[in-house]
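Peer 1: Pasting a predicted model and its sequence here:
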Amino acid sequence: MQSLKGKKPIPGTIVFDGTQAVKGYPLNKMCFSFNKAENRDAFKADEDAYCAKYGLTDEQRDAVKKRDVLALLNLGGNIYYLAKLTGMFGLNMQDIGAQQAGISLKEFKAKLFAAGETKNG
């Protein structure tokens, strides 16, 4: 694995490093639990109690309530684990990409289409 030391970060990019992993451990552990249908059902039945069971911080719990994927990423969420959670919210990777870009889903899809046209045209 290549080290990021001495490299310029990409603006707006959250690097999932050891610090982020520690910060997001409870959140990511909860998201991993969603591999089981009964856990997804328990979360849907009482989100707050389920978040409390895993020891999420107040900020993480608030971001879950608000469906704020960017905040969850900043609070230590790993996108691969968050995919289970965001899927339950009805969000896909394009929805998340639009949030990260700060544009609407329609605008994001248009950007993707235009980039594909440029590359293939």
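Peer 2: Cool, got the structure. A quick note: this is a predicted structure, and the numbers were derived from the prediction, not measured.
Peer 1: Please make it C-alpha for all contacts and neighbour counts, starting now.
Peer 2: OK.
Peer 1: Burial check on A115, number of neighbours?
Peer 2: Neighbour count for A115, taken as other C-alpha atoms under 10 Å: 12.
Peer 1: hey, where'd the helices end up in the chain?
Peer 2: Secondary structure of the chain (DSSP state H): helices located at 18-33, 37-45, 47-53, 58-66, 69-74, 79-88, 93-101, 105-120.
Peer 1: Take this one as well and set it beside the first:
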Amino acid sequence: MSRRRGVEKFLYHYDKDADLRQKFAADPRAVQVDFGLSDEERDALERRDVVQLHMWGLHALLVRNFAGFLKIDYVSLFREAGIAD
């Protein structure tokens, strides 16, 4: 696991827990408290910055699933950032 364990833990639970997804939609900062995230990590999640999550080396399936739940076209964003073919 990457050095950003808290973010990966959050993304894992976000993928598995519909209640967490609803709470995140209502108040992103409040649900992140239990995951020990830095300000930078919290900001990236609040911005739904899947490019940054990818650049940090987080597990690709966790990033993909996070983007999917939020209906983010992550492939287009990766291309714009120059990190996809």
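Peer 2: Thanks, I have the structure now. Worth saying up front: this structure is predicted, and the values here are computed from it rather than measured.
Peer 1: Once you drop chain neighbours, what's closest to D85 of the second structure?
Peer 2: Beyond its immediate neighbours in the sequence, the residue positioned closest to D85 of the second structure (C-alpha to C-alpha, 6 or more residues apart in numbering) is R79, lying 6.7 Å away.
Peer 1: Give the equivalent position in the first structure for that neighbour.
Peer 2: Under the alignment defined by TM-score structural alignment, R79 of the second structure is paired with A98 of the first structure.
Peer 1: Check R48 of the second structure too.
Peer 2: Match for R48 of the second structure (TM-score structural alignment): R67.
Peer 1: how far away is that match from A110 of the first structure?
Peer 2: In this structure, R67 of the first structure lies at 23 Å from A110 of the first structure, with C-alpha to C-alpha, to the nearest Å as the measure.
Peer 1: Could you do A37 of the first structure as well?
Peer 2: Counting by C-alpha to C-alpha, the gap from A37 of the first structure to A110 of the first structure is 34 Å.
Peer 1: Then K36 of the first structure?
Peer 2: Distance of K36 of the first structure to A110 of the first structure, computed by C-alpha to C-alpha: 35 Å.
Peer 1: Let me know whether the match of R79 of the second structure touches L105 as I believe.
Peer 2: Yes - A98 of the first structure is in contact with L105 according to C-alpha atoms under 8 Å; the separation is 5.3 Å.
Peer 1: Which of R67 and A110 of the first structure has more residues huddled nearby?
Peer 2: For R67 of the first structure against A110, the residue with the higher neighbour count under other C-alpha under 10 Å is R67, and the figures read 15 against 12.
Peer 1: Near the closest residue to that one other than its chain neighbours, how many other residues are there?
Peer 2: Of all residues beyond its chain neighbours, the one nearest R67 of the first structure is F89 (7.3 Å), with distances taken as C-alpha to C-alpha, 6+ apart. Neighbourhood size, F89 of the first structure [other C-alpha under 10 Å]: 12.
Peer 1: The match of R79 of the second structure and N28 of the first structure, how far apart?
Peer 2: Look at A98 of the first structure and N28 of the first structure: by C-alpha to C-alpha, they are 22 Å apart.
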